[in-house]
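Visitor: sequence-free structure coming up:
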């Protein structure tokens, strides 16, 4: 009996095409063996904390690992970020990073930060877009943004807008609004979105443009009237509400919440976390819970997330420079 021997390379190519002999795909790297943590820089109960806990639960469900959320408040989230930067470089601890902390604070003259988010942190995965909206007192005289701008044009600095503090997205959006609509309004900064919203409800401030997650309860309860959306991501939830850009062409604001790691975080750990977040966000229950709180589920991997950050830094830097905003 004659026997023919195929060359090894040809044999390998032939056998790979046989049924049941598909080439094995490389597995995603595993999450670090250490206890997994997400450090949240803001108080429990807020939108930032909510996102951290939802994604921790989601990653836990898909990985079979417990992910602990720890709140370390202060310095606009930077105390939590610093804890991550100073942690062992094994990728077991991430920072729940928000747009303001990552793209506004670093551009503000006078801002004192324990770390540099541009150098000390790396993007791991975006989790959700955070829609913004313009709200007024429900029982007040303003029915829409056109009413607000009409009053502002009639008497400079007579209309006031509240914010969560100097240099926040709420403040800077108000600065953009004034410049683009050619009006002058009075900025009233507060120590957080909650007290700002309370004064809008009480009539002590006329309106504010803020994260929808912070005022969804008041909108649903009839205490605040949503008169404009910052972008189209929540249009399906509020189909009758116009966009800010419908009144002020070109004016758009949308935030985000994601996960960042220390700059010395191992690449396999970055890829493992990103893969777990992507898989977690495919869960319909998680998606629903995010949307119920004014958030739009959106996975972006490290490269796309980094690109979003840099574009936002440039955009906010232009606003800060034009308005001559400084924190002391």
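Guide: Looks like it arrived, so ask away. These figures come from a predicted structure and were not determined experimentally.

Visitor: When you work out contacts or count neighbours from here on, use the C-alpha atoms and nothing else.
Guide: OK.

Visitor: Let me know the distance separating residue 147 from residue 247.
Guide: In this view, residue 147 and residue 247 are 10 Å apart by Cα to Cα, to the nearest Å.

Visitor: For stretch 43-50, which residues meet the burial criterion?
Guide: For stretch 43-50, a neighbour-count test (16 or more other Cα atoms under 10 Å) marks 43, 44, 47, 48, 49, 50 as buried.

Visitor: Among the residues you listed, which are located in helices?
Guide: Judged by DSSP state H, the buried residues of stretch 43-50 include 47, 48, 49, 50 as members of helices.

Visitor: Give the next helix or strand downstream of the strand or helix carrying residue 82.
Guide: Using DSSP states H and E, residue 82 sits in helix 78-85. The helix or strand immediately downstream of helix 78-85 is strand 93-98, counting by DSSP H and E.

Visitor: try it against this one:
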């Protein structure tokens, strides 16, 4: 004869049964492919770094890590996908200076909260920008360019891959420090932006190094400075902006995050694997070859870093009155 369970026991059993799948999924994670959302375009610096890390993460986890490029709205489209994904460890996203620091100050409405809707995993690399100008501009260094710009009877325009990008923010900071009148021209296609610079339809770019190395080295555009605190391997003779009297050392950056609420054991595993990848000498050499600087940060440090970046760019954005959609 079967006896009904007391109400409390029945509820306890039901709760335990509901908890089992979650525990099992955490314990055998990963048992299927992981989606890596890159909120930038294919072929960009974020795409290159995403694929370099995803390949190595796949080998370590024993499951495919598939890069899914979802550009648009200054990285907001891709990161909205990450924020709304199930918190099960099967969707991760490339954290960037745009979505995770600057966009909340640029956009009137956001579909996610960068501080509440993601869990930080770790930093991967810093990405200095190279300052390039058309060969037709009669300047050979940053101070000569500033003098030339001040002599023009119009605002100086600069391009970027979109509002909130490291290029846009560097240009805005340059405007604040130099006092130049400047106009931001956002592009959806970095190839067209580079072409417009070479043909002098725009005056300057703060561009990712990997995107313009060949064009700059061949003389189709002229490099005059790099951002960041040190010179870069691809252009060892090119002084930093700080060396040339313009105190800009900020860089773009890329890291890894997940939707908020991913179980602690999964976050800890991702943190461990990512840290070991960034520490690997072969990986560091490969990243450096793209013009980026490998930089390891664990979860807590990376979250604090993103919070600091958000406040830094809030002040710059307010100073120039920049807005986006």
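Guide: Alright, I've got the coordinates. What you see is a predicted model; the values in this text were computed from it and never measured.

Visitor: Enumerate every residue touching residue 257 of structure 1.
Guide: Applying Cα atoms under 8 Å, 6 or more residues apart in numbering, we find residue 257 of structure 1 in contact with 48, 51, 96, 97, 98, 99, 126, 127, 128, 129, 130.

Visitor: still on that earlier bit, could you dump the ones in helices among the buried residues of stretch 43-50 of structure 1 to CSV with distance to residue 184 of structure 1?
Guide: Shown next, in CSV, are these (distance: Cα to Cα, whole Å):
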residue, distance to residue 184 of structure 1
47, 30
48, 31
49, 34
50, 35
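
Visitor: Which residue numbers in structure 2 does the strand of greatest length in structure 1 align to?
Guide: Longest strand in structure 1, counting residues (DSSP state E): strand 121-137. Alignment of strand 121-137 of structure 1 against structure 2: residues 118-134, by TM-score structural alignment.

Visitor: of all the ones in helices among the buried residues of stretch 43-50 of structure 1, which comes closest to residue 109 of structure 1?
Guide: Distance to residue 109 of structure 1 across those (Cα to Cα) is lowest for residue 48, with 24.6 Å.

Visitor: Skipping its backbone neighbours, what lies nearest the closest one in space?
Guide: residue 42 (6.6 Å; Cα to Cα, 6 or more residues apart in numbering).

Visitor: Alignment lookup: that neighbour to structure 2.
Guide: Alignment note (TM-score structural alignment): residue 42 of structure 1 maps to residue 40 of structure 2.

Visitor: Could you tell me the angle between whichever strand or helix holds residue 37 of structure 2 and helix 76-84?
Guide: Element membership for residue 37 of structure 2 (DSSP H and E) is strand 34-38. Relative orientation of strand 34-38 of structure 2 with respect to helix 76-84: 150 degrees, computed using axes from the mean of the first three to the mean of the last three Cα atoms, to 10 degrees.

Visitor: And strand 34-38 of structure 2 against structure 1, how far off on average?
Guide: Here the mean offset of strand 34-38 of structure 2 against structure 1 after fitting is 1.5 Å, by mean Cα distance after the TM-score superposition for structure 1.

Visitor: angle of that strand against strand 91-96?
Guide: On the basis of the same axes, to 10 degrees, strand 34-38 of structure 2 is oriented at 20 degrees to strand 91-96.

Visitor: helices or strands up against strand 34-38 of structure 2?
Guide: If you count contacts as 3 or more Cα pairs under 8 Å, 6 or more residues apart in numbering; DSSP states H and E, strand 34-38 of structure 2 packs onto helix 45-61, strand 65-69, helix 76-84, strand 91-96.

Visitor: gap between the nearest residue to residue 85 of structure 1 once chain neighbours are set aside and residue 277 of structure 1?
Guide: Among residues not flanking residue 85 of structure 1 along the chain, residue 262 sits closest, at 4.8 Å (Cα to Cα, 6+ apart). Distance, residue 262 of structure 1 to residue 277 of structure 1, by Cα to Cα: 17 Å.
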